[in-house]
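**Student:** coordinates only, sequence not included:
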């Protein structure tokens, strides 16, 4: 039962941290540049993911300590690693666009042409991986 309770506490912590890290902690430069081709885009995305992960790690740690959750260091680090790596992959933009084209072609027009479509698919992809990160945090 403690694994289920840990998961139930860590997931909303990650979701709140995601909202803060992805919106408030991200600089305008990171937001505008992280999807660009080349070195500048990679650096902007990596710096965004670094600040984002600082937020998710801090919030998750505070929740785990405050609620005395039985989270191992390995589980904590695995959850944060999955969150960070997938966040980088999604936020490079061309990667998610290629994924949509290959595996969800019925969403290509939505992704490319509907106002906010790309961001909605971006955010829902982040949610999927935050679920995985919370599971890893709780079970490892």
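**Tutor:** Sure, I can see it. All of these numbers come straight from a predicted model, not from anything done at the bench.

**Student:** When you work out contacts or count neighbours from here on, use the C-alpha atoms and nothing else.
**Tutor:** Noted.

**Student:** Of all the residues in the helix or strand in which residue 132 is found, which ones are buried?
**Tutor:** For residue 132, the element it lies in under DSSP states H and E is helix 117-139. Within helix 117-139, the residues that count as buried by 16 or more other CA atoms under 10 Å are 117-118, 121-123, 126-127, 129-139.

**Student:** With stretch 6-15 instead?
**Tutor:** 6-7, 9-15.

**Student:** Okay, one more to line up with it:
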């Protein structure tokens, strides 16, 4: 990776990560947060609405930040990066897929941990998001 691509990756990752925290913790509504994991259609709609605002936030911050930093990102890779971020975010926020993955990988007790100031499901959710945001930043920086 050359220095220019490394700088694009670093900028894209920082912008995507900051936007993700804002979108997940400030933009997401209480209704979306409490409903998005439900099995019924209301859960799927709440999750889709959350992901739409999440990706809009990431796109705005990524494109605006890149412009301010004078970092050139190509539209195709940016669109692919945002699509990956959206899809992976929807899967994680439906809750059951990550719970099943945690069970399958021996993290079943941890994912259900909600004691001593610790929430295992939240920690695994955030680790999932960080991993996919890293992949998205790699894609966006190509």
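**Tutor:** Noted; the coordinates are in hand. The structure presented is a predicted model; accordingly, all values stated were derived computationally and were not measured.

**Student:** re the thing from before, can you tell me which of the buried residues of stretch 6-15 of structure 1 are in strands?
**Tutor:** The strands, defined by DSSP state E, take in nothing from the buried residues of stretch 6-15 of structure 1.

**Student:** Among these, name the ones in helices.
**Tutor:** Using DSSP state H, the subset of these located in helices is 6-7, 9-15.

**Student:** Could you measure from residue 121 of structure 2 over to residue 95 of structure 2?
**Tutor:** Taking CA to CA, to the nearest Å as the criterion, residue 121 of structure 2 is separated from residue 95 of structure 2 by 8 Å.

**Student:** now residue 120 of structure 2
**Tutor:** Noted for residue 120 of structure 2: a distance of 12 Å to residue 95 of structure 2, by CA to CA.

**Student:** again, but for residue 55 of structure 2
**Tutor:** 18 Å.

**Student:** neighbour-wise, which of the two wins?
**Tutor:** residue 55 (21 against 17; other CA atoms under 10 Å).

**Student:** which residues of structure 2 fall in helices?
**Tutor:** Under DSSP H, structure 2 gives helices at 3-22, 30-35, 41-69, 75-93, 96-104, 108-111, 120-140.

**Student:** re earlier: now the angle from the helix holding residue 132 of structure 1 to helix 73-91?
**Tutor:** Calculated by axes from the mean of the first three to the mean of the last three CA atoms, to 10 degrees, helix 117-139 of structure 1 forms an angle of 170 degrees with helix 73-91.

**Student:** Tell me which other helices or strands helix 117-139 of structure 1 touches.
**Tutor:** helix 2-19, helix 73-91, helix 108-113 (3 or more CA pairs under 8 Å, 6 or more residues apart in numbering; DSSP states H and E).

**Student:** what about residue 69 of structure 2, neighbour count?
**Tutor:** Residue 69 of structure 2 is flanked by 11 other residues according to other CA under 10 Å.

**Student:** Check residue 23 of structure 2 too.
**Tutor:** 21.

**Student:** Quick one: map it onto structure 1.
**Tutor:** Using TM-score structural alignment, the partner of residue 23 of structure 2 in structure 1 is residue 21.

**Student:** What's the local residue count around residue 42 of structure 1?
**Tutor:** Residue 42 of structure 1: 19 neighbours (other CA under 10 Å).

**Student:** does residue 95 of structure 1 really touch residue 89, like I thought?
**Tutor:** Yes. Contact criterion CA atoms under 8 Å: residue 95 of structure 1 and residue 89 qualify, at 6.4 Å.

**Student:** What sits closest to residue 32 of structure 2 if chain neighbours are left out?
**Tutor:** Of all residues not flanking residue 32 of structure 2 in the chain, residue 46 sits nearest, at 4.8 Å (CA to CA, 6 or more residues apart in numbering).
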